[in-house]
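S.K.: what shape does this take:
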Amino acid sequence: MTISTDRSSTLAALAACFAVSLLTACTYAGGIDRPGVQKVSWFSYLNGDDIRSACQPGSVPRWRLIYNGQYEQQIRSYELVGDGHGGATYTARVQTPASLTRITLDNPLEPWAWKTSEVLLSPPEVQGFETALQQSGAYGPTPRGLRLHSRNFYWILIACRDGAVHYNAWLHPSEEWDRLVFDDWLLRFDETQVAFREPRFVDPAERLNDRITRGSDDSSVNFDVQVGERGLVGHLSF
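M.R.: Now for the predicted structure:
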């Protein structure tokens, strides 16, 4: 059954992580929408470690864009994998707060599952995507030093093109954010039927109030990552 597969995969992932180290996160190797995988490898997923390890001359192009619409409220992930002929497989995933109304006997983990859709893109459609990325400054300099908090709204890009890795990030509000156009392209092919959570200004006091409400600093949902020269340079809990 699907439940057994999911549980086995989750337990295997957790066991592998602890075998490597109790202090470091697991390297992402696929299955972000399986329960448990996100918990132990989210930062590796944000850094695109799996894409980096497979990126070499001659490999098919691959893109991953992640939208943090406040971590606990909405996460959207978009992945395009080239087919070797100019087209690509486009996968859209959305995670929203768990709702126990979605629980079923067949799959008790359903409330925590991602909504997913997949479509095949033609070469002209992929070229349109590339144009949108270029217009958004996706392949420009990485914003070194930029801090992205889980309570904020931001986009992260990790891509492999012509054997080279590209990384970028956009934080709301900013001038760079205002120039984004790839989000419209992504949503045009998104068939998850989950409404996009529009960004808004987040007062720093909101993060403090969240900590007070919880009674402790929950690092699983309150965390800060920093962008380095070629990707993430670490994460902090606060």
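S.K.: hey, let's count contacts and neighbours off CA atoms from now on
M.R.: Noted.
S.K.: so what's Ala169 closest to, chain neighbours aside?
M.R.: Nearest non-adjacent residue to Ala169, counting by C-alpha to C-alpha, 6 or more residues apart in numbering: Ile156, 4.4 Å away.
S.K.: to check against the first, give me the structure of this:
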Amino acid sequence: MRLSAPVYQLKRRARLLARNETITLAEALDRVARDEGFATWSLLASRLAADPPEKPMLSQLSDGDLLLLGGRPGHGKTLAGLQLLIDAAREGRRAVFFTLEYSDRETRARIGSLEAGGGGVGDRLEIVAADDICADTIVQHLAGSPAGTVAVVDYLQILDQQRQKPALSDQIRTLAGFSRESGAILAFIAQIDRSFDPERSPMPGIGDIRLPNAVDLGSFSKACFLHGGAVRWQAIA
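M.R.: As a prediction, the model looks like this:
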């Protein structure tokens, strides 16, 4: 079953529609479902139950994994990273979002948009929003965390943007070593190069990661790419 976007994005779209047009959430969900080719949301949900979508990202990761989460702007990579953390928190794991892009308030708003029906699981996420985030600060913050801790870094290409920070290649080697030794799962949101052309290839791959500075992507164990609502996994190491 192919939808125009992941289900959590469709639900977020419905909540925004309900708020903006002052209609009930049920009406908004049905309207979104019609855009996807279903008469009602319940029919869409029934079809999903019979033909489930891609397994949750967390279920495809193992302790010590270093993940690349790539996509072009607007294709849901940040929301997918936050959903990974929500799923981790729901399992009782430590879940941390390191962001050089968003403020704490902006991140909390995005988390809230993903939590259908609330529940407060997102409140358990730790958010580290700062300009000085680098491998050393990540290691220091996660030191002593239990194996299976999940952290998402937003995003790969600006970890070494400041001159005083180590080269990105050195930071990745440091974090790969930390991940292996601690059993923490580290996911890095990554930009896709503008040269990626979906008319030539429906999904981006490792060769499409934008790398302004040299990085050995062999340090990563897995990669997950998002485009147009579709998901593609790729083993690296």
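S.K.: can you pull the TM-score for these?
M.R.: Laid over one another, the chains give 0.29 as their TM-score (TM-score structural alignment, normalised by the length of structure 2), with 130 aligned residues with a C-alpha RMSD of 6.4 Å.
S.K.: still on that earlier bit, and the residue nearest to Ala169 of structure 1, what helix or strand is that in?
M.R.: Using DSSP states H and E, Ile156 of structure 1 falls within strand 153-161.
S.K.: what are the buried residues along the helix or strand following that strand?
M.R.: Per DSSP H and E, the first helix or strand lying C-terminal to strand 153-161 of structure 1 is strand 164-171. Neighbour-count burial for strand 164-171 of structure 1, counted by 16 or more other C-alpha atoms under 10 Å, picks out Val165, His166, Tyr167, Asn168, Ala169, Trp170, Leu171.
S.K.: is it true that Leu157 of structure 1 touches Arg62?
M.R.: No. The pair Leu157 of structure 1 and Arg62 fails to qualify as a contact (C-alpha atoms under 8 Å) at a distance of 10.7 Å.
S.K.: if we can go back for a sec, can you give me the neighbour number for the residue nearest to Ala169 of structure 1?
M.R.: By other C-alpha atoms under 10 Å, the residues close to Ile156 of structure 1 number 22.
S.K.: cool, and Ser113 of structure 2?
M.R.: Look at Ser113 of structure 2: counted by other C-alpha under 10 Å, it has 19 neighbours.
S.K.: test my guess that it contacts Arg12.
M.R.: Yes. Look at Ser113 of structure 2 against Arg12 with C-alpha under 8 Å: they come within range, at 5.6 Å.
S.K.: what about Thr116 of structure 1, neighbour count?
M.R.: Number of residues near Thr116 of structure 1 (other C-alpha under 10 Å) recorded here: 19.
S.K.: not counting sequence-adjacent ones, nearest residue to it?
M.R.: Arg93 (4.5 Å).
S.K.: likewise for Tyr8 of structure 2?
M.R.: Nearest non-adjacent residue to Tyr8 of structure 2, counting by C-alpha to C-alpha, 6+ apart: Leu114, 6.1 Å away.
S.K.: and that neighbour, how far from Ala80 of structure 2?
M.R.: Leu114 of structure 2 sits 10 Å away from Ala80 of structure 2, taking C-alpha to C-alpha, to the nearest Å as the criterion.
S.K.: so the residue nearest to Thr116 of structure 1 makes contact with Tyr67?
M.R.: No. The pair Arg93 of structure 1 and Tyr67 does not pass the contact test of C-alpha under 8 Å, sitting 10.2 Å apart.
S.K.: which neighbours do these two have in common?
M.R.: Arg76, Ser77 (C-alpha atoms under 8 Å, 6 or more residues apart in numbering).
S.K.: list the contacts for Leu85 of structure 2?
M.R.: Counting by C-alpha under 8 Å, 6+ apart, Leu85 of structure 2 makes contact with Ala95, Val96, Phe97, Leu125, Val150, Ala151, Val152.
S.K.: my guess is Lys77 of structure 2 contacts Ala187. True?
M.R.: No. In this structure Lys77 of structure 2 lies outside contact range of Ala187 using C-alpha under 8 Å: 10.9 Å.
S.K.: list residues touching both of those two?
M.R.: Common contacts of Lys77 of structure 2 and Ala187, defined by C-alpha under 8 Å, 6+ apart, comprise Leu69.
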